[in-house]
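> sequence and computational prediction follow.
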Amino acid sequence: MSEIAVIGIGMGTENGLTVEAADFIRSSDLLIGAERMLRDVAGKGQETCAEYLPARVAAAIDAHPEATRISVLMSGDVGFFSGAKKLYAALGTRNNPEDSIRVMPGISSVVYFCSQLRIAWEDVKLTSMHGMNCNLIGEICRNGKVFSILGTKDQAAEICRKLITYDMNEVTVHIGENLGYPEEKILSGRPVDFADYESSALSVILVENPNVNPVVTSGVPDEDFLRDKVPMTKEEVRIVSIGKLRLTDRSVVYDIGAGSGSCSVEAALRAVNGKVYAIEKNPTAVRLLYSNKLKFRVDNMEIVEGLAPEALKDLPVPTHAFLGGTGGNMEEILRTLLDKNPRIRIVINAITLETVSQALEILKKLPFGEPDIACITVAKSKKAGPYHMMMGQNPVYVITAEGAEAEKSENELERALVHTGVDGEKFNEEN
C-alpha cells in the first residue's frame, strides 16, 4: 500500500510550498513531476522520476512498488488550470484500491501575481491561453480585470497588438514572468509598450479595463452599425432572431448572408467563448463586416468571403446557423448544415411569402423537426413637427427549426418520463 499525494507546489520554489506539502515531500520515497519542479524541490539523494503526463505518472507509480510515500508534483494550485483533473482519472484506473491518495493545494499564479501587484483578485475573470482557445478581447470588454496564463514567448505581444487594433489603448497591462523564481520579472504599462515584447514562456498577464461594457442583452441600436447601403436586419427582428437561436456562451454560429454584420456582431457578443463565422459574397458588405468587427471588438467573429454552401465546407462544425440571405441556394445550404451537424438549430428570416413557402417545403423534405414560425411586425415612431407618428416596417417571418436528431432526444425524454410515470406536459411546464 502506498500513500500518494498530488501536490500543488505553488510558484515552484521550496519557499512557496505549504508546510504540509513540504513535510510530505521531505518524507517521500519518490518524487514525480516535470524536471524543473524536481530540480527546485527535491532533497539530496531523493529518488525522482521526470514524468508529467497522467498515464506516464500512473505507470511510474506502478513501476515503483517499493515506494510507500509518493509525491506527484503539479505547478501552481491543483485546482487552477491544472493537469491534476486528468491525473485523478489516470490514478483511478490503477489496480491498487488500497493506495491512499491525498490532494494538497498550492498557491495559484493569479493569487501570487495579484499579491505582488497589490491588486485584489476576488473580481478577476480567470482564463488560460496555455494550449487553450480563449476570446481574451471579449472577456476584457466585459470585465474590469482579466487574468490569463500564457504558453508562448510571443503571446503577450500578440494580445497587446490586438488591444491596439481594437482601439483599447486605455487598458493597463501587467505581465509576470517566471513568478517565484530568482529571474522573476513583473512589468506594467499600456498595450503599445508591449507590442513587440518577447516574454518568457512561463508568463501570465493581467489586463485592467476602466471602460467595461456591461450590456448583456441583445438589441444593439441600428444606428450604431456601419452599414452604407447594405441591407441590415433591424433591431427588433434581430432581438427575436438571436433569441430564437438560443445561443450558449460557447456556440459555433454560421451567419449566412451576413450583410453588414448586425446579426454576426450580436451573436458574437452572446457567444463570447464560441465562434461566429460571417459568410458574405458582396465585397462592399465584406468591408463593412471588417469595420463592424473592429468597432464592436468581436475578436471571436471570423469573416468568410464567399458563397454558401461552398464557403461552409472547410469551416468547423456549427451548433447554430442564421440564414439572412441564401442567394437561391437554401436547400443546398440546409443539406450542408445537416451533414455537418444533424442536431443543428437554425433560424431563417424571410420577407416574401414565396421565401416562406420555399423554406417550409424544404424543411418538410429534410430531416428537421416541426418548425416554429413567428411573424414580426414592427412600427417605429417618427417625429412630425410637434407630433410623433408610427411608421410600419415590412413584416418579417422568423422560422426556427432543429435537426431531427435534436427532436429525437426530446422524444426519448418523453418516453423516459412515461416509463417512470412522470407527467411529461407537467414536467415541461415546470422545467
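Yes, it's here. Numbering: from 1, shown residues only.
> C-alpha from now on. contacts and neighbour counts both.
OK.
> and the end-to-end length of stretch 222-242?
15 Å (Cα to Cα, to the nearest Å).
> how about it: buried residues?
By neighbour count on 16 or more other Cα atoms under 10 Å, the buried set for stretch 222-242 is 225-227, 232-239, 241-242.
> contacts for that stretch next, please.
If you take Cα atoms under 8 Å, 6 or more residues apart in numbering as the criterion, stretch 222-242 is touched by 218-221, 259-263, 266-267, 284-285, 288, 291-292, 324, 347, 349, 376, 378, 396, 398.
> buried only: go through these for me.
218-220, 259-263, 266-267, 285, 288, 291-292, 324, 347, 349, 378, 396, 398.
> among those residues, which are in helices?
Judged by DSSP state H, the subset of the buried ones among the contacts of stretch 222-242 located in helices is Ser262, Cys263, Glu266, Ala267, Ala285, Leu288, Ser291, Asn292.
> closest one to Asp255 out of the residues you listed, please.
For these, the minimum distance to Asp255 (Cα to Cα) is 7.2 Å, reached by Cys263.
> any idea how far Phe296 is from the closest one?
12 Å.
> and if you look at Phe322?
Phe322 is 19 Å from Phe296, by Cα to Cα.
> the two: which has the busier surroundings?
Legend: neighbour count by other Cα atoms under 10 Å for Phe322 and Phe296, higher for Phe322 (25 against 17).
> and the comparison structure, right after this:
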Amino acid sequence: MVNNNFSPKWLSIVGIGEEGLDGLGMRARSLINHSELLVGGERHLAMLAEGDLREKLVWASPIEASIQEIVQRRGHSVCVLASGDPMCYGIGVTLTRHIPITEITIVPSPSAFSLACARLGWSLTDVKTLSLCGRDPALLNAVLHPGGRLLVLSADQKTPAIAAHLLTQAGFGNSQMTVLEHMGSPHERIIETVASGWSATDIAPLNTIAITCIPSTPRSHHPASRLPGLPDIAYHHDGQLTKQEIRAITVTALAPSPGHLLWDVGAGCGSIGIEWMRSDATCRAIAIESHPARLQYIADNATALGTPNLEIVAGAAPAALKNLPQPNAIFIGGGLTTPDLLETCWQALLPGGRLVANVVTVEGEEQVFRWQRELGGDLTRIAIQRAAPVGKFLGWKAIAPVTQWRVMKT
C-alpha cells in the first residue's frame, strides 16, 4: 500500500567526492543527517560515523531489488550516497526512471569528467565521454578517430590495460593515455603513457582514462565515420554483404533515429544493423540470421566496429521473429520469398515505422511489386558500377542491380 501523506521530496541523492563527507556542503550534510534510511555501496556507508545506528541498505546484485526496496519506502526520508555526479552515468539516472524528479533532491559533487578536464585543460564540450562500468570495452571502437579526445570511466584497475590493448589492436597504438586516480584527494596520481607501451600494474580501482587518439597505421584503415557506407573491407564476410554504396542508400532509407529499434532480417554479416547503431549511441538493433558462420561474422564485426550490444538472434525468419520487441524499422536483405515473412514483419512494425527491402532476383521483385501495389511506398532501382582493371586499362564492372522497396506504416 502506498502512503500518500508524504513530503514531495522524500528521496535525496548526494554525490560524494574523494574528500568524503568532509568535502560536502551544508545542504548535503543536512540531507544525510535527517534521513531515516541510508543507501549506498559499502565504501560510502563506511564513511558514516561508527555509532550511527540508522537503517542502512547496501546495493544488492542485481541492483533492481534495491531499487524496489527504495520505492517501497516512499514517504519516508531516504538518502542515497553516490560517487561524484549521480546524473553522470550514475545511480541518479537509474532512480529517476522509477521515481519522479519532483520527489527527489539531487546534490552532485564534480564528476570525474569535470575533474579530469580541470587537470588536463580540456574543454568538456569538445570531449567524447563514455563509461565502461558494467559495459563492453568494445564500445570504444565506435568513437576512435584521429585527433579525438575521449574520457572514459573505468570499471576497475584492469580497465586501462584493456583499453590500451584495444587501442593498439584498432590501429591507435600511438594514442596518448592519461590515467587519473583518486582525483581531489591527497592520494591523487596521474600516469601518462602511450597505449602500445602500457605496462603499469599498480592502478587504483577508482580511475578515469583520458585518451588522445593518434593512429599508428594509415588513416584510411580506420572506419571513423558515423555516417552509413563504411568501406566493404571494414567487414568480415562470406560474400553476403550489402555493398558500400547500396548500404549507404539503405541505412539512409531506414532513417535511424535516437532510441529506435531495427530488425535486420537475414543479416548476413550484420552491416546494416551495425551502421544503424553507429549512427547514434542510443540506437538499438537485432540481427536475425540462421547461418552459423555468419552469426560469428556478425558478432566479430559488431565488436570490431564498436556496437557490441547488437542483439543477435540465431534462426530463420519468420519463426525467429516471434516474441521480439516491436521495431521502429525493418530491413529485409534476404529471404523475401519465404512464406509469411513480409506479412509477419509488416504486422510487427510499429505505426510510423519504415520497412525497406532489397531484392536482386526476379522472384523477389515479383513479391515486392505485389506488396507495393497493396501497401504503397517507393520503388527504386539501384545500379552501381565500379572501375576495375581490364588488361592494362580500366573498365566498368557492374555490381548486381538492386530493387529497393521503401514503405512507411501509417
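Here it is on my side, so go on. Fair warning: this is a prediction, and the values are worked out from it, not measured in the lab.
> now render the ones in helices among the buried ones among the contacts of stretch 222-242 of the first structure as TSV, adding distance to Ile279 of the first structure.
Listed next are these as TSV, based on distance: Cα to Cα, whole Å:
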residue	distance to Ile279 of the first structure
Ser262	13
Cys263	11
Glu266	15
Ala267	13
Ala285	10
Leu288	12
Ser291	15
Asn292	14
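> which member of the residues you listed is positioned nearest Glu332 of the first structure?
So of these, ranked by how close each gets to Glu332 of the first structure (Cα to Cα), first place is Cys263, at 21.7 Å.
> pretty sure that closest one is touching Gly257, no?
No: Cys263 of the first structure is beyond contact range of Gly257, at 10.0 Å (criterion: Cα atoms under 8 Å).
> mind checking the SS state of the residue most central in space within the second structure?
Nearest to the centroid of the C-alpha atoms of the second structure, with distances taken as Cα atoms, centre = their mean, sits Ala281, at 4.6 Å. Secondary structure, DSSP: H, G, I helix; E, B strand; the rest coil: Ala281 of the second structure is coil.
> OK, contacts around it?
Pro258 are the contacts of Ala281 of the second structure under Cα under 8 Å, 6+ apart.
> distance of it from Gly306 of the second structure?
Taking Cα to Cα, one finds Ala281 of the second structure at 10 Å from Gly306 of the second structure.
> check Thr129 of the second structure too.
Taking Cα to Cα, one finds Thr129 of the second structure at 14 Å from Gly306 of the second structure.
> neighbour count winner among those two?
The neighbour count for Thr129 of the second structure versus Gly306, taken as other Cα under 10 Å, is higher for Gly306 (22 against 17).
> now do the contacts for that one.
Ala138, Leu139, Leu140, Asn141, Ala142, Val143, Arg278.
> so Glu302 of the first structure sits in a strand?
Yes: assessed by three-state DSSP, Glu302 of the first structure belongs to a strand.
> number of nearby residues for Leu321 of the second structure?
20.
> distance of it from Ala314 of the second structure?
For Leu321 of the second structure, the distance to Ala314 of the second structure - Cα to Cα - is 10 Å.
> counterpart of Val347 of the first structure in the second structure?
Structural correspondence for Val347 of the first structure with respect to the second structure (TM-score structural alignment): Val356.
> in this structure its match contacts Leu336, no?
No: Val356 of the second structure is beyond contact range of Leu336, at 11.2 Å (criterion: Cα under 8 Å).
> list residues touching both of those two?
If you check Val356 of the second structure and Leu336 against Cα under 8 Å, 6+ apart, no residue is contacted by both.
> for the stretch 251-400 of the second structure, just list every one of the helices.
Assigned by DSSP state H, counting those that start in this stretch, the helices in the stretch 251-400 of the second structure fall at 271-278, 292-304, 341-348, 362-375.
> out of those helices, deepest packed?
Across the helices of the stretch 251-400 of the second structure, the average number of neighbours (mean count of other Cα atoms under 10 Å) peaks for helix 271-278, which reaches a mean of 28.
> related to what we said a few turns ago, so which of the buried residues of stretch 222-242 of the first structure is the closest to Ile70 of the first structure?
Ile242 (53.1 Å).
> quick one: what's aligned to the closest one in the second structure?
So Ile242 of the first structure corresponds to Val251, using TM-score structural alignment.
> next: Ile7 of the first structure.
Counting by TM-score structural alignment, the partner of Ile7 of the first structure is Val14.
> what residues does its match make contact with?
Neighbours of Val14 of the second structure in contact, by Cα under 8 Å, 6+ apart: Ala28, Ile32, Cys79, Val80, Leu81, Ala82, Pro86, Ile106, Val107, Pro108, Ser109.
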